[in-house]
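Q: Build the 3D model from these lines:
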Amino acid sequence: MDRNSITGLLLIFGILALFWWMNKPSDEEMAERKRQLDSINRVEQLRAEEAAKTKEVEESKEVAAEEIEKQTARDSARLQAAGILAPYIRGKQEFTTLENEEIKVTLSNLGGRIYSVELKQYETHDGKPLILFEGDNNRYGFNFTYNTNIYNTNDLYFDVKKAGSNSVTFEITGPNRERLAMSYSLTDDVHMVEHHIDSRNLGNKFATPRNAIDLEWTQEMPAQEKGRQFEQQYSGIYYKFFQDEVDDISGTGSDSEDLRTPLKWIAFKDQFFSSILISDDKLSSGFAESTALEDENSPFLRFNKAEAAIPFDFEQNDDAAMRFFFGPNHFYTLNSYEGLDLHEILPLGWGIFGWINRYVVIPVFNFLDGFIGSYGIIILVLTIMIKVVLFPLTYKSYMSTAKMRVLKPQIDEINEKIPKDKAMERQQATMALYRKAGVNPMGGCLPMLLQMPILIAMFRFFPSSIELRQESFLWATDLSTYDSIVDLPFNIPFYGDHVSLFTLLMAVTNIFYTRINQEMTQSSAQMPGMKGMMYMMPVMFLFFFNQYASGLSYYYFVSTLITIGQTVLIRQFVDEKAILAKLKANQKKPAKKSKFQARLEEMQKQQAQVQKGKGKKPGKKK
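A: Sure, this is the predicted structure:
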């Protein structure tokens, strides 16, 4: 290519470049063009999405139409199979209220059951109405078979037939005078609700297994008190075997029990209130399960479930008569129902402990309640009365300890004369001294043992006494639960997140009492570490009782304080020199041995000879 051709090409390229530069769009024109293209793309995308959505909706409509058609067919078949139950499969829930001065019972036509129960004379610890249960937290009904299908009364909308201001009947009826009815009525007893299940002309339609209604009752038990752990410990399921004893599933754990023998009643028991189903005849058998809810923030304490077989024959137009008790766990209220043993739901203790509470503590407590308005003062007076009654035992225990104490120098002499390796000989000499002086080494223990049933009975009484609930005294706002003077921002294991002053005072007084006892009981050598162990007990009480009812801690505090006062008072009037002189005079008298003492000494001598024989070294053989 020659020079002119190259020059021409360069000129053409330059002209084209100049033309492009002069005609290229500006940045604003480029941005506008980009916006136009984006808008076109967005419109096309929206059209595509709309088309896809329209297609999806049309497909969904087709599927829904098919599903509705299938569901309609199923419902139609179900309603056709339901027969006389068809009008009761669907409906609107309606409520009816029965009320007296003590309880307010709300009932629902859905299931023909009790929907909620309010105890009008009581409140929760935070001042709210006390509701035993409400809504689906309480379910009560039974299964039955009709036209080979299984139905549950909880799923049926009953007709409401209110017979009066204090009664209501929920019923299912058929064209041929068929009838299934659940009726409830308040009685003259303010805590009882009568309940009947009856049937008419259903023998060839309804069926139940074993000619019995398998009644199922479940309930989530709400927390009502301030101390959750304490309330949970005293809640659970109780039941009475027909013409037999009362048993229970309670405590902080969970458990279940097959009840294969007939029952009279089943109770869902909270610490201070209960819901109890009582059969006028008997429940053939049952099952009980109580599950403690571990979530500390849950408004419920337990999930209780009870199943009971009620004899019922649709062929015989049967009628099952029962009663519900909704009320407080008050001893005299529960004990007023003769033959039912409802008071056994109160954990007053077994054997002698329960007898002391039923026949001594509770009558005296209620007697004082008629004259004294403050329950703190009642506990104080009750404690003084108990300590006065027990004073002879306290005095006898002190005198026995005093006799042992004044004989200590003579016992020390025996220990110096007889070496430690001859323990049996030491014991024989010591017992001989006691026998000559007329001292019973067990004399101080027996009076203390006789006082233990009362101490244990009071331990069972206070947490079960609804009389103390929400009753204040001094700084304690509720004697039925712990008194907190300081709420800690953290939780101490085995202690809690608060400081109970009555428990603290009880522990301090027990430390002082332990010190006094240590000074009084130096007549014999203590086991190694026993002194420290005795001081550990009040510290253990501090941890153990911090969650307990303040009324109980207050009682033990006052009781220990009075015991200290009695001990100091007795010490002022007892002359230990005179006691020692009398014991020395007894030692000079000829000792009379009982047959038991003679046999005991003979056994001790034989044992000493055996030990002496074992101590000899075998001789050498010749």
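
Q: CA only for contacts and neighbour counts going forward, please
A: Will do.

Q: what's the next secondary structure element after the helix or strand where Trp355 lies?
A: Under the criterion of DSSP states H and E, Trp355 resides in helix 352-356. Once the chain leaves helix 352-356, the next helix or strand it forms, by DSSP H and E, is helix 362-369.

Q: That following helix: which residues count as buried?
A: Neighbour counts over helix 362-369 (16 or more other C-alpha atoms under 10 Å) mark Ile362, Phe365, Leu368, Asp369 as buried.

Q: List the buried residues in the helix holding Trp355.
A: Phe353, Gly354, Ile356.

Q: neighbouring contacts of that helix?
A: Helix 352-356 is contacted by residues Leu348, Pro453, Ile454, Ile456, Ala457 when judged by C-alpha atoms under 8 Å, 6 or more residues apart in numbering.

Q: In JSON lines: those, plus distance to Ser523 and secondary structure.
A: Formatted as JSON lines, the contacts of helix 352-356 follow (distance: C-alpha to C-alpha, whole Å; DSSP: H, G, I helix; E, B strand; the rest coil):
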{"residue": "Leu348", "distance to Ser523": "39", "secondary structure": "coil"}
{"residue": "Pro453", "distance to Ser523": "27", "secondary structure": "helix"}
{"residue": "Ile454", "distance to Ser523": "28", "secondary structure": "helix"}
{"residue": "Ile456", "distance to Ser523": "29", "secondary structure": "helix"}
{"residue": "Ala457", "distance to Ser523": "32", "secondary structure": "helix"}
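
Q: ok so, going back, Glu171: which of the buried residues of helix 362-369 is nearest?
A: Ile362 (45.2 Å; C-alpha to C-alpha).

Q: how about the closest one, what does it touch?
A: No contacts exist for Ile362 under C-alpha under 8 Å, 6+ apart.

Q: Next one: it from Ile356, what distance?
A: 8 Å (C-alpha to C-alpha, to the nearest Å).

Q: now do Glu471
A: Distance from Glu471 to Ile356, by C-alpha to C-alpha: 24 Å.

Q: do Phe206 as well
A: 52 Å.

Q: Then Thr383?
A: For Thr383 relative to Ile356 (C-alpha to C-alpha), the value is 14 Å.

Q: So which residues of the stretch 151-300 of the chain form strands?
A: Here the stretch 151-300 of the chain has its strands, by DSSP state E, counting those that start in this stretch, at 159-164, 167-173, 179-186, 192-200, 206-207, 212-222, 236-241, 246-250, 255-259, 263-269, 273-283, 285-292, 300-311.

Q: Select, out of the ones you listed, the one closest to Asn517.
A: That would be strand 246-250 among these, by C-alpha to C-alpha, at 38.2 Å.

Q: now the other sequence, so there's something to compare against:
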Amino acid sequence: MGKKSVFTFKYKYGFIGLILILLLTGCATNEPIDPESANFFEHYFILPFSIIIKYVAALLSDNFGLSIIVITLLIRLAIMPFMLKQMRTSRDMQKKMKALKPELDAINEKYKGKTDMDSKMEKQQEMQKLYQKHQLNPLSSMGCLPMLIQFPILIGFYYAIRRTPEIATHSFLWFNLGHTDLILTGLAVLIYFAQSRVSLIGMDEKQKKQMALFSFISPIMIGIVSLNAPAALPLYWAVGGLFLIFQTIISRKLITR
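A: Model prediction:
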């Protein structure tokens, strides 16, 4: 029970966070960022990224496509140590919870069918004593810190792409960064679907079944938003999704050593 609730919550939390980001950004303004009227978040997160995008593009002969790719990779690399630490913590917690399973099952069996408040309180106390005995804190595996760190950064960069008008005046590869591109949208959807499937590797069959629906949600949401957005945004998602696949594969090799 403990293992299921902790890791299911963490996995769902990540997808729900992504969905909230997509919904919020889908309703965001496309007005160019204005340093004079910028609020706190705009001034300290969106505006700096807009300046960085234009600066890096200038270094790359006004190639805004490459600028978005470079900055996306740098952001993901900066966040990667936090994500790897969280993954290692989760893996260690999973091993400990597996070792505790017989004792947890015994407690669950002891209070099976008892729904009165006193029994629930006693069960909770016994489980807390068991965790204390083994110096275990299930909440520590939920990995909120890396998510709290990355959300404002990624949202800020997302808004900066939308609200930097210079981007829309340039092309990259076969598409115009300011126009919707169906091919790039399809690639972003496929990449995020592949990433969601890779993230299921190593889970037991029960967890895979529980998370199966969530592996479709983020690609669908990204596809819906990208169909009504300039190509610069699915470019950003495609690069980020490829990096997440790479990060997941590398992390599993490092953590399982």
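
Q: Mind checking the TM-score on these two?
A: TM-score of the superposed chains, computed with TM-score structural alignment, normalised by the length of the second structure, equals 0.71; 220 aligned residues with a C-alpha RMSD of 3.3 Å.

Q: still on that earlier bit, how much does the helix holding Trp355 of the first structure stray from the second structure?
A: When the second structure is superposed, helix 352-356 of the first structure averages 3.3 Å from its matched positions, counting by mean C-alpha distance after the TM-score superposition for the first structure.

Q: Could you check how far that helix is from the centre of its chain?
A: Relative to its chain's centre, helix 352-356 of the first structure lies at 22 Å (C-alpha atoms, centre = their mean, to the nearest Å).

Q: do stretch 405-416 of the first structure as well
A: With C-alpha atoms, centre = their mean, you get 53 Å for stretch 405-416 of the first structure.

Q: With stretch 50-59 of the second structure instead?
A: Between the centre of stretch 50-59 of the second structure and the centre of its chain there are 25 Å (C-alpha atoms, centre = their mean).

Q: Please work out which residues of the first structure line up with it.
A: Aligned by TM-score structural alignment, stretch 50-59 of the second structure falls on residues 362-371 of the first structure.

Q: that older thread, go through the strands of the stretch 151-300 of the first structure and name the closest to Asp575 of the first structure.
A: Of the strands of the stretch 151-300 of the first structure, nearest to Asp575 of the first structure by C-alpha to C-alpha is strand 246-250, at 52.9 Å.

Q: What lies in contact with that closest one?
A: With C-alpha under 8 Å, 6+ apart, strand 246-250 of the first structure has contacts from 233-241, 255-256, 289-290, 341, 344-345.

Q: how about it: buried residues?
A: Quick answer for strand 246-250 of the first structure (16+ other C-alpha under 10 Å): Val246, Asp248, Ile249, Ser250.

Q: and which of the buried residues of helix 352-356 of the first structure is nearest Lys53 of the first structure?
A: Gly354 (76.2 Å).

Q: buried ones in stretch 125-140 of the second structure?
A: Going by 16+ other C-alpha under 10 Å, stretch 125-140 of the second structure has these buried residues: Met127, Leu130, Tyr131, Pro138.

Q: that older thread, pick the one among the buried residues of helix 352-356 of the first structure closest to Ile516 of the first structure.
A: Phe353 (28.6 Å).

Q: what's near enough to touch Glu289 of the first structure?
A: Ile237, Ile249, Ser254, Asp255, Ser256, Glu257, Asn304, Lys305, Ala306.

Q: For those residues, which ChimeraX command selects only the ones that are buried?
A: In ChimeraX syntax, the buried subset of the contacts of Glu289 of the first structure is picked out as below (16+ other C-alpha under 10 Å):
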select :237,249,254,256,304,305,306
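
Q: On the three-state scheme, the alignment partner in the second structure of Tyr548 of the first structure is what?
A: In the second structure, the residue matched to Tyr548 of the first structure (TM-score structural alignment) is Ala229. At Ala229 of the second structure the chain is in coil, as set by DSSP: H, G, I helix; E, B strand; the rest coil.

Q: So what's the residue count around Ala229 of the second structure?
A: Counted with other C-alpha atoms under 10 Å, the neighbours of Ala229 of the second structure add up to 19.

Q: quick one: what's aligned to Pro102 of the second structure in the first structure?
A: Checking TM-score structural alignment: Pro102 of the second structure goes with Glu413.

Q: Secondary structure of that match: a strand, I assume?
A: No - Glu413 of the first structure is assigned helix when assessed by three-state DSSP, not a strand.

Q: And it, how far from Thr430 of the first structure?
A: 10 Å.

Q: Repeat that for Ile276 of the first structure.
A: For Ile276 of the first structure, the distance to Thr430 of the first structure - C-alpha to C-alpha - is 61 Å.

Q: all helices for the second structure, in order.
A: For the second structure, the helices defined by DSSP state H occupy 2-26, 40-41, 47-59, 64-110, 117-133, 144-162, 182-198, 205-211, 214-226, 232-255.

Q: got those as CSV, with distance to Ile33 of the second structure columns?
A: As requested, these are exported to CSV (distance: least, C-alpha to C-alpha, whole Å):
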stretch, distance to Ile33 of the second structure
helix 2-26, 15
helix 40-41, 11
helix 47-59, 7
helix 64-110, 17
helix 117-133, 50
helix 144-162, 8
helix 182-198, 25
helix 205-211, 38
helix 214-226, 21
helix 232-255, 16
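
Q: Tell me which of these lies nearest to Pro32 of the second structure.
A: Of those, nearest to Pro32 of the second structure by C-alpha to C-alpha is helix 144-162, at 8.0 Å.

Q: list the buried ones in that closest one?
A: Residues of helix 144-162 of the second structure classed as buried by neighbour count (16+ other C-alpha under 10 Å): 146-147, 150, 153-162.

Q: do stretch 57-68 of the second structure as well
A: Ala57, Asp62, Asn63, Phe64, Gly65, Leu66, Ser67, Ile68.

Q: How about the contacts made by the residue lying closest to the fourth one once chain neighbours are set aside?
A: In this structure, Phe64 of the second structure finds its nearest non-sequential neighbour in Ala57, 5.0 Å apart by C-alpha to C-alpha, 6 or more residues apart in numbering. Contact partners of Ala57 of the second structure, counting by C-alpha under 8 Å, 6+ apart, are Asn63, Phe64, Leu66, Ser67.

Q: ok, now Tyr131 of the second structure?
A: Contacts of Tyr131 of the second structure (C-alpha under 8 Å, 6+ apart): Asn137.
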